[in-house]
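*Asks:* next come a sequence and a model predicted from it.
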Amino acid sequence: MTGDTNLLGFDGLELPDLALTAGGDRLASAATLPDVDPCSETAFADVPVASASQVDQVVEAAWLAFRAPAWRGLAPLARERLLHKLADAMEADLPRLAALEALDTGKPVGIVEAVDIPAAISWLRVYAGWPSKLAGRAGTLSATPGDYHVYSRREPIGVVAAITPWNFPLVLAMWKVAPALAAGCTVVLKPAPETPLSALRLVELARIAGFPEGVLSVVTGDGATGAALAAHPRIAKVAFTGSTTTGQAILAASVPDLKRVTLELGGKSPSIICADAVLASAIPQAAMGCFFNSGQVCYAGTRLYVHRSVYDEVLEGIAAVGSAQKLGPSSDRASQLGPLISARQHERVTGFVERARAAGIEAMPSAAVLPERGFYHAPTVLRNVPADAEVMRDEVFGPVLATAPFDDIEEAIARANDSAFGLAAHVFSRDLATAHRASAALEAGTVFVNCVMLADPAFPFGGMKMSGIGRENGSEVLDAYLEPKSVVMAL
């Protein structure tokens, strides 16, 4: 199947080559999955499903590329120049990359052009500057007598499997690809089955930029494809973003070979709005901190605790923000929110809301208008949600905000920490002492104060508890792709 993208609102959009390749050689594939536009529910392409044997071919090519002088022998500055060339190619290709991403995800193309693709390029630019700074150190032994020269090296770990989700396909791929390539690793990228297009185009651009074959590869497919990749003995490191359940399976698969693993998993991030918060900014930020990308954000603020004195005012304001959002197709630049990614996800989110209502939880009225076709879900605000309610404890991954009032900050912090997850938290207050105390007490990998939805390559990102293992971004992420080696030389 090769659909006409003109019919989906993207006139003249050319899809990338969908074929599987290993080291530049095309692989035959009998099995395929449909690529479905979530705005129209229309399948427009058939994407190959890599078998276990094809995964083996791709990984073997990546392993050979890792050991080959064309990549391993590159001077650090030469590797930096190559990474910047890829960033240049992405910038030149930005309209097409944005259209491919919007078509796959259903996200409004104007947002993808302004946020997603520039962010991916920025991540690549930042890590492109690292190869020439990845040095070891020289020193002496501290507790051993004798005359020795001692130094350390930082060497690339090997072939990296980067397994990415469908909510921010290119951005979250670059969170893994950029530091791994900067460290000198080779990468096999496995995008989510729902959103393969930008990953496939990224590999085409890497080839145009001059990357040796096998240094950056893509395998498309389903969960079985990802499992075969994660378990492959030539894979030295798995970098995964996705559900906690899949992350647990990847961690189990890493045991036989003792693979290095970083897992950025689910979240149920709390937001706390104190009585002294500046409501004019807290209300719209808390609203879009849950509703942005139709709630399909791992660290979205989907649990909201509001001081009782301003509870009604805040909820009315958030419901008004949700009602004002224009839901529409990805090709319409006036759209503010797109659909959920799939029929399955729509059914999941709808089920959470229906069960909450059946349990007597009140949903505030919404004036949001839904298109006739597509997997759209209106922004939804739930009032007075009990602490033990399913919708307050489980990750919905949709535009559904569970709220409850509180009377003092200690109560709010206790309720915020009463979760299996610990990815992010948000505090809105004008009092510095409250902000600092809450930031220290909240069990989360990132605490945002008077802001939401920020991520930057300058600081580490990741979760506590069931939200993951390890960190992405910052200088810290490079340690995940480098092996320290000590050299002790007797003189």
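*Replies:* Thanks, I have the structure now.

*Asks:* alpha carbons only for contacts and neighbour counts from here, please
*Replies:* OK.

*Asks:* excluding sequence neighbours, find me the nearest residue to the residue sitting nearest the centre point of the chain.
*Replies:* In the chain, the centroid-proximal residue (CA atoms, centre = their mean) is L172; its distance is 3.9 Å. In space, and not counting its chain neighbours, L172 is closest to T164: 6.5 Å by CA to CA, 6 or more residues apart in numbering.

*Asks:* and what about the residue of the chain positioned farthest from its centre, helix, strand or coil?
*Replies:* Farthest-out residue of the chain from its mean C-alpha position, per CA atoms, centre = their mean: G146, at 50.0 Å. The three-state label given to G146 by DSSP: H, G, I helix; E, B strand; the rest coil is coil.

*Asks:* likewise D388?
*Replies:* When states are read from three-state DSSP, the local structure at D388 comes out as coil.

*Asks:* what's the answer for I272, then?
*Replies:* strand.

*Asks:* residues contacting it?
*Replies:* By CA atoms under 8 Å, 6 or more residues apart in numbering, I272 lies in contact with 304-306, 412, 426-428.

*Asks:* hold the first one in mind and look at this next one:
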Amino acid sequence: MSTVQLVPELHAFLDRPGQLFIGGSWQDARSGERFEVENPAEQRVISDVAQAGSADVDDAVAAARAAFEGPWRQYSPARRGGLLLRLADLMEAEAEGLAQLITLENGKPLGMARGEVASAVSIMRYFAGWPTKIEGSTLPVSPASGHPMLNYTLREPVGVCALIVPWNFPLNMCVWKLGPVLATGCTAVLKPAEQTPLIAIRLVQLIEAAGVPPGVVNLITGQGQRVGAPLAEHPDVDKIAFTGSTQVGKLIAQAATGNMKKVSLELGGKSPNIILADADVKRAAKGAADGIFYNQGQVCTAASRLYVHQSLLDDVLDELRRHATAHVVGPGLDPASTLGPLVSQRQLDTVSGYLQRGLADGAELICGGQRPAHLERGHFIEPSVFLDRQERSCVAREEIFGPVLTVMSWSEPEELVARANDSPYGLAAGLWTNDLRAAHQLAAQLKAGSVWINCWNVVDPASPFGGYKQSGWGREMSKHVIDAYTETKSVFVDLA
């Protein structure tokens, strides 16, 4: 097994204990507590990081409030945009180190981590264009007084934002939220997942180097209950943006009612992927395999439910088996690896439990389902495919967040949409067909925030992203996310 050589700067970074960043100052947690960060491919501790508590949350929110009410308000839109462009340039210059750091603490293959960094740079540059384009309007009002009246609207930053991000795309999720925060003139308290705090620390170091004023971006690290809960409940936070599980999203929504803070939630999914009778089998099967095995299946939009027309079922299963067994499971820093480890022992236990329960529920295991025999350490699992003829098993109904695909067949078009929509989630859906009319008709009927036709997981910063039903509230990216970080003020001027 060969391994990519780490960039020298990364060794120095890992040797330094991770700290909190509050009010422009790197510091330990008030309690002095720390926690360890593991490389999931080797089950080896690679660093340790400050464990924040409620007192640190208070300090970070106070710093964000002081910056929001103070010097940050004086920055012109063009100046904010310039800072974002400078940050994007710094990220691009550090791309290889950032990618290697993602692979070390998250486990994903280095090629995928490099793609994540490139995406994050692109997103930051997209949001750099927004500060000068956030505008109000004048409205033709008709006041009862009959006086001539000027009415105009202003778009103002919402204030202090709590940003809680997950571990599956640890850099991209930070940028998805920090981009609109900085573009609109808000301030932030960023809380990364405890499994992947290192990439957030490195990003905030680059934010500091880019010249973002003290207190505008604050970083607190630690376990969710000890940090995320007090952050969600904090009375001086104006908005909370969370990406993660639906279960935790519901708790955050409840916590936000204390001061009626604004909430945006990007939550779980159990996304249906449909292969119609006229589809190109090889293309559709490859798309289905990529849709579930990408990032070890640890994707909220994972294409985990596959509905195949009965006439194509055997051929599609053969193709899926071929794609699954072709994957090279191994450490992300091994250039030969195409599938890395799951992020933690807890996640491995969860996925392994679903594999056992799926068999107990009567689903047929087509391939996978085991730990790779050649790997003695690490949280690895083979890419797995089930066939569920009754569509009743847990693997067909529940979000697994691992490389586990459940295949169902269909024959009656009248039932297909109802089956695809029969889920508490509605994040994404897809379909494979050469029939343009059928594609558009089905896309209109699927209850999902994103529908992909003859593709999967296509995301662009100019396009909104979010879910229906229990997959979340609001939208990330595009002009829609600017609304989530701004307030609209209406101003009347009596001209009589």
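*Replies:* Arrived safely, thanks for sending. As the structure is a computational prediction, the values presented were derived from the model and not from experiment.

*Asks:* how about P235 of the second structure, what's its match in the first structure?
*Replies:* Matched to the first structure by TM-score structural alignment, P235 of the second structure sits across from P233.

*Asks:* again, but for G467 of the second structure
*Replies:* So, by TM-score structural alignment, G467 of the second structure is matched to G463.

*Asks:* list the contacts of stretch 199-218 of the second structure.
*Replies:* Under the contact criterion CA under 8 Å, 6+ apart, stretch 199-218 of the second structure has outside partners 18-25, 60, 63-68, 71-72, 83, 86-87, 90-91, 98, 101-102, 170-171, 174, 186-190, 192, 219.

*Asks:* give me the buried positions along it.
*Replies:* 199-204, 206-208, 210, 212-218 (16 or more other CA atoms under 10 Å).

*Asks:* and what of stretch 437-447 of the first structure?
*Replies:* Neighbour counts using 16+ other CA under 10 Å place 438-439, 442-447 of stretch 437-447 of the first structure among the buried residues.

*Asks:* what about it, distance to the chain center?
*Replies:* Using CA atoms, centre = their mean, to the nearest Å, the mean C-alpha position of stretch 437-447 of the first structure is found 21 Å from that of the whole chain.

*Asks:* which stretches of the stretch 51-200 of the first structure form strands?
*Replies:* Counting by DSSP state E, counting those that start in this stretch, residue ranges of the strands within the stretch 51-200 of the first structure are 138-139, 148-156, 159-163, 186-190.

*Asks:* for the third one, packing partners?
*Replies:* Applying 3 or more CA pairs under 8 Å, 6 or more residues apart in numbering; DSSP states H and E, one finds that strand 159-163 of the first structure makes contact with helix 52-67, helix 169-183, strand 186-190, helix 223-231, strand 235-241.

*Asks:* can you list these in JSON lines and add distance to A43 of the first structure?
*Replies:* Below are these laid out as JSON lines (distance: least, CA to CA, whole Å):
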{"stretch": "helix 52-67", "distance to A43 of the first structure": "25"}
{"stretch": "helix 169-183", "distance to A43 of the first structure": "19"}
{"stretch": "strand 186-190", "distance to A43 of the first structure": "21"}
{"stretch": "helix 223-231", "distance to A43 of the first structure": "20"}
{"stretch": "strand 235-241", "distance to A43 of the first structure": "25"}
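
*Asks:* so for G289 of the first structure, which of the ones you listed sits nearest?
*Replies:* Minimum separation from G289 of the first structure across these (CA to CA) falls at helix 169-183, 18.0 Å.

*Asks:* between the closest one and strand 235-241, how many degrees?
*Replies:* Interaxial angle, helix 169-183 of the first structure versus strand 235-241 (axes from the mean of the first three to the mean of the last three CA atoms, to 10 degrees): 150 degrees.

*Asks:* tell me the average deviation of helix 169-183 of the first structure from the second structure after fitting.
*Replies:* Taken over the aligned residues, the distance from helix 169-183 of the first structure to the second structure averages 0.8 Å (mean CA distance after the TM-score superposition for the first structure).

*Asks:* who touches that helix?
*Replies:* With contact meaning CA under 8 Å, 6+ apart, helix 169-183 of the first structure is reached by 79-80, 83, 101, 116-117, 119-120, 123-124, 127-128, 130-131, 134, 155-156, 160, 162-165, 186-187, 189, 191-192, 195-196, 198-199, 239, 241, 472-473, 477-478, 481-482.

*Asks:* quick one: the nearest residue to D147 of the first structure once chain neighbours are set aside from G136 of the first structure, how far?
*Replies:* Nearest residue to D147 of the first structure, sequence neighbours excluded (CA to CA, 6+ apart): L491, at 5.5 Å. From L491 of the first structure over to G136 of the first structure the distance is 20 Å, taken as CA to CA, to the nearest Å.

*Asks:* distance of the aligned partner of E354 of the first structure in the second structure relative to V404 of the second structure?
*Replies:* Aligning on TM-score structural alignment places E354 of the first structure opposite Q356 in the second structure. Q356 of the second structure is 12 Å from V404 of the second structure, where distance means CA to CA.

*Asks:* what do you get for L198 of the second structure?
*Replies:* Going from L198 of the second structure to V404 of the second structure by CA to CA gives 28 Å.

*Asks:* go on, L431 of the second structure?
*Replies:* Separation of L431 of the second structure from V404 of the second structure (CA to CA) stands at 19 Å.

*Asks:* and stretch 426-436 of the first structure, which stretch of the second structure?
*Replies:* Using TM-score structural alignment, stretch 426-436 of the first structure corresponds to residues 430-440 of the second structure.

*Asks:* how about residues contacting that stretch?
*Replies:* Here stretch 430-440 of the second structure has contacts from 272-280, 284, 451-456, using CA under 8 Å, 6+ apart.

*Asks:* if you set the cut-off to 10 Å instead, what comes out?
*Replies:* Residues outside stretch 430-440 of the second structure that contact it (CA atoms under 10 Å, 6 or more residues apart in numbering) are 271-281, 283-285, 287-288, 291, 303, 306-308, 420, 442-444, 446, 448, 450-457.

*Asks:* give me the buried subset of those residues.
*Replies:* Among the contacts of stretch 430-440 of the second structure, those that count as buried by neighbour count (16+ other CA under 10 Å) are 271-277, 279, 281, 284-285, 287-288, 291, 303, 306-308, 420, 442-443, 446, 448, 450-457.

*Asks:* the nearest residue to T42 of the first structure once chain neighbours are set aside: which element?
*Replies:* Among residues not flanking T42 of the first structure along the chain, V36 sits closest, at 5.4 Å (CA to CA, 6+ apart). Take DSSP states H and E as the rule and V36 of the first structure turns out to sit in strand 32-37.

*Asks:* show me what that strand is packed up against.
*Replies:* Packed against strand 32-37 of the first structure, as judged by 3 or more CA pairs under 10 Å, 6 or more residues apart in numbering; DSSP states H and E, are the following elements: strand 42-48, helix 94-105.
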